[in-house]
Structure formats: C-alpha cells, structure tokens
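Q: attaching a predicted model along with its sequence, questions to come.
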Amino acid sequence: MRIIAGTAGRIAIKVPPAVTRPTTDFVRQAVFSILGERVGAARVLDLYAGSGALGLEALSRGAKSCTFVEEHRQAVKVIAENLTKARLEGGHAVKSEVAPFLKRDAGSYDLIFADPPYWKYHGDKDHITELLQSGLLPPRLAAGGWLIVEVSSHKTSPVADEFSLVARREYGNSAILIYAKSLDS
C-alpha cells in the first residue's frame, strides 16, 4: 500500500496485522476524487483507522489535521510509524474504541471517515448502522461536513434521522457512502 498523491505521494505505508481489509489504492483514489478541494485545510477524523491510509492520504493532500481512532495497540503504533515515515504533520493516533472516543471528544471535523469491519453474516455486529443511530456523530461533524463510510457493496445504505445520503458509489466489493447532516438535525 502507498499514499497516492500530495506531499507524501508514492510513499509506501505499513499495514498492521490486525487490519485484514485496508481500503485499496483504487477506492482511496476514487474517494479523494469525489472529495476534491474539500480536503484542503480540513479537520479530519479517521474512525476504525487500521493502517491510517485514509487519514494519511488526507494529510498528504493538505488536510490541516487528522485524528486517527483505532482500538488495536499494534495498529496505533503502525499509524504513528506511517506518519513519521511520510513526514506528515497534524496527525495524532488515539488508542480507543470508537463510541467511548466520540463520547469524550469535543472536536469538530469537516470530514469523518468510518471504515469498520464489514457486516458479513447474520449475527455480525453492524458497526455502521450502530454508529449512525448512536447520536454520537452529529455533534462531531462540522456544518457542511461529510461523513464518508466504506461498507460491503452487498449492504444496503444504512439510514439515520440525523443524516442524509449524498452519494453511493460501488467499486467491486466495496461501497462508499457519503452522508451530510440532515437539515432537521
């Protein structure tokens, strides 16, 4: 894996063993093509960060800051190593589960990435639906901000009263969902 573009473009990044499905270069390129100029000077939150590929890409493309939230200790260490190797400033990795982090965080973010383990089988935890319906995200998303979610292309787009689906794009087995705050919330 590598950072695709920006100041750290083409730099290879490590993927921690705990991460079984990092966002592919192709999907990341597509996401950042959609985001375009929204990335410049953005405050970014990368939930379920894994290797940090999405947040690293954002920093490389001019984001002001990125907070990486990951529950696996080894992954947090790898994110820190990737930040150092890529010489990217403004990144901070936090070892935490997502819900407890969101409960104690007071930040406001222009872009929030969420790429949890996919819901595959009946009985699996559906991280995205749970996250969208928790009420924890709206206070963290700045006015005009976007929530960018990666799910299996076989999954329908989850809904929540506080969010409106702006776009859904499918790339092989992955689907990218872009949400904005609903006008009512």
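A: Done, it's in. Residues are numbered from 1 along each chain as shown.
Q: only C-alpha atoms for contact and neighbour calcs from this point on.
A: Noted.
Q: the residue nearest to the spatial centre of the chain: what's it in contact with?
A: Geometric centre of the chain, nearest residue: residue 113, 2.1 Å, by Cα atoms, centre = their mean. If you count contacts by Cα atoms under 8 Å, 6 or more residues apart in numbering, residue 113 has them with 44-47, 54-55, 147-149.
Q: same thing with residue 83?
A: The contact partners of residue 83, by Cα under 8 Å, 6+ apart, come to 56, 89, 91.
Q: repeat that with 7 Å
A: Neighbouring residues of residue 83 by Cα atoms under 7 Å, 6 or more residues apart in numbering: residue 91.
Q: so it is in which element?
A: Element membership for residue 83, per DSSP states H and E: helix 73-86.
Q: what ranges does this protein have for its helices?
A: Per DSSP state H, the chain carries helices over the ranges 25-35, 53-60, 73-86, 98-104, 127-133.
Q: how about these in CSV, adding distance to residue 17?
A: Formatted as CSV, the helices of the chain follow (distance: least, Cα to Cα, whole Å):
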stretch, distance to residue 17
helix 25-35, 18
helix 53-60, 14
helix 73-86, 8
helix 98-104, 19
helix 127-133, 20
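Q: tell me the most buried of the ones you listed?
A: Comparing the helices of the chain by mean neighbour count (mean count of other Cα atoms under 10 Å), helix 53-60 comes out on top with a mean of 27.
Q: take a look at this one as well, against the first:
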Amino acid sequence: MRIVGGSLRGLKLAELGEGDLAAHLRPTTDRVRESIFNLLVNGSHGNPVPGARVLDLFAGTGALGLEALSRGAARVAFVDEGTRARALIRANVERARAMGATDLWRRDATRLGQNRGAGFTLVFLDPPYGQGRGEAAIASALAGGWIAPGAMIVWEESRPPVVPAPLVQIDQRRYGDSIVTLARMPDA
C-alpha cells in the first residue's frame, strides 16, 4: 500500500498483507482510494479536502486519513478500537512524519459520545462489511455533534448503506466488492 497522490505520493505504508480478518482489518486498496479521491477532487460538489478537519472512523491502517493529509487536509483524527489497527496507524503516521497533524483515539466508532471540539468537515467511514456498524457509527457521530455543517461523508461498505437524515446522498459507485457512497451534511 502506498499514498497515491499529493505531497506524500509514493510513501509506502506499513504492511498488512491480505488483511487481518480476525481484527476486521481490510485496507482500502490503492485503486479504490485513488477512485475515492478522484470523486472528491473532481466531483461537482467541490473539493472538500484542502484545509479539511478529517474524522477517519474504523481507521484500520489510517491510509484514507493520511491520503487526505497528503492532499492538503489540515488535521486528521483516527478512531479505531483495535490494538493491531492502532499500531499500524501509529507506524504509518510516523512514516508520514505527521504526528503534529494527527490524533489517534482508542474508541468504539459506534459510541463516540459528545464531541468537545469543532465538528469535522470530511468523514471517512470504512466499517467491517455487512455488520450494520456503519449506520450505528453515523448515528453516533450525528448525535454527538462530530459532523460539521456542510461536511462530506465518504462511506465504504459491501452493500448500499442506509444514509440517515439529515445527511443527503450525492453519489454512489461500485469498485469490485466495495460500494462507496458520498453524502453531505446540509449547511447550517
């Protein structure tokens, strides 16, 4: 796995191999990550990446959040409760020399609690496939004030997710076994 664009383009990330199914680690492939960022950057909805405050839920290896940093995001908060995932994220943040622009939280993404800071303007959501945890995490993020007005949500799943109000689905694409859904939080 490598960062596919931006200032860190070509940076090799820590190896996971084919994934760690026991830990529910299934990294987004370079090709799908590149497609996601092409949708974000070139879409008719405006490029949400430059200056973004990014929330990477079920962060896994941290590749999506680091890709956003590479492309101009201001800060990334990685959320994962898995020990193996957090070790990979720490290793990848160190490789990217991004310690000053990242936070790593050991937390269940489906029970985020109340956000004590500013809302996030770009949210990546890559839950274990087929378990309904994405819907629970989005409900938790909305209830806790984690999602800023006008924020973009990028949701990767094995099936089309149920996008809850007030979020509005704006695009959906299939890449192999993955379905990527883009949704937007209405402006205040």
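A: Arrived safely, thanks for sending. Being a predicted model, the structure only gives us computed values, none of them experimental.
Q: still on that earlier bit, and of the helices of structure 1, who's closest to residue 175 of structure 1?
A: Shortest distance between residue 175 of structure 1 and the helices of structure 1, using Cα to Cα, is found for helix 25-35: 8.9 Å.
Q: whereabouts in structure 2 does that closest one align?
A: Using TM-score structural alignment, helix 25-35 of structure 1 lines up with residues 30-40 of structure 2.
Q: just stretch 143-151 of structure 1 next, same as before
A: Counting by TM-score structural alignment, stretch 143-151 of structure 1 corresponds to 149-157 in structure 2.
Q: which residues touch the matching stretch?
A: Here stretch 149-157 of structure 2 makes contact (Cα under 7 Å, 6+ apart) with 48, 120-127, 129, 178-188.
Q: that one vs structure 1, average offset?
A: Mean deviation of stretch 149-157 of structure 2 from its aligned counterpart in structure 1 after superposition (mean Cα distance after the TM-score superposition for structure 1): 0.8 Å.
Q: which parts of that stretch are buried?
A: Buried residues in stretch 149-157 of structure 2, counted by 16 or more other Cα atoms under 10 Å: 150-157.
Q: can you pick out the most distant pair from those?
A: Largest separation among those by Cα to Cα: 150 and 157, giving 22.2 Å.
Q: measure residue 128 of structure 2 to residue 160 of structure 2 for me?
A: Distance of residue 128 of structure 2 to residue 160 of structure 2, computed by Cα to Cα, to the nearest Å: 14 Å.
Q: what's the first-to-last distance across stretch 123-143 of structure 2?
A: Distance between the two ends of stretch 123-143 of structure 2: 15 Å, counting by Cα to Cα.
Q: which strand runs longest in structure 2?
A: The longest strand of structure 2 (DSSP state E) is strand 147-157.
Q: what's the angle from it to helix 133-143?
A: Calculated by axes from the mean of the first three to the mean of the last three Cα atoms, to 10 degrees, strand 147-157 of structure 2 forms an angle of 180 degrees with helix 133-143.
Q: list the contacts for residue 6 of structure 2?
A: 70-71.
Q: what's the counterpart of it in structure 1?
A: Using TM-score structural alignment as the criterion, residue 6 of structure 2 maps onto residue 6 of structure 1.
Q: follow-up on the earlier one: want to throw the contacts of residue 113 of structure 1 into a markdown table with distance to residue 73 of structure 1?
A: Below are the contacts of residue 113 of structure 1 laid out as a markdown table (distance: Cα to Cα, whole Å):
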| residue | distance to residue 73 of structure 1 |
| --- | --- |
| 44 | 21 |
| 45 | 18 |
| 46 | 16 |
| 47 | 14 |
| 54 | 18 |
| 55 | 17 |
| 147 | 25 |
| 148 | 24 |
| 149 | 23 |
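Q: out of the residues you listed, which is nearest to residue 97 of structure 1?
A: Nearest to residue 97 of structure 1 out of those is residue 47 (Cα to Cα; 8.9 Å).
Q: burial of the closest one, as a residue count?
A: Look at residue 47 of structure 1: counted by other Cα atoms under 10 Å, it has 27 neighbours.
Q: for residue 172 of structure 2, give me its contacts.
A: By Cα under 7 Å, 6+ apart, the residues touching residue 172 of structure 2 are 179-182.
Q: ok, back up a step: which of the contacts of stretch 149-157 of structure 2 are buried?
A: Neighbour counting over the contacts of stretch 149-157 of structure 2 (16+ other Cα under 10 Å) leaves 48, 120-127, 129, 178-185 as the buried ones.
Q: now, the residues you listed that are in strands?
A: Short answer: those in strands (DSSP E) are 120-125, 178-184.
Q: of these, which pair is most distant in space?
A: Comparing all pairs in those by Cα to Cα, the longest separation belongs to 120 and 178, at 24.0 Å.
Q: alignment lookup: residue 178 of structure 1 to structure 2.
A: In structure 2, the residue paired with residue 178 of structure 1 is residue 182, using TM-score structural alignment.
Q: distance of its match relative to residue 188 of structure 2?
A: 19 Å.
Q: again with residue 68 of structure 2
A: Residue 68 of structure 2 is 24 Å from residue 188 of structure 2, by Cα to Cα.
Q: then residue 62 of structure 2?
A: Distance from residue 62 of structure 2 to residue 188 of structure 2, counting by Cα to Cα: 29 Å.
Q: before I go, just wanted to say thanks for your time.
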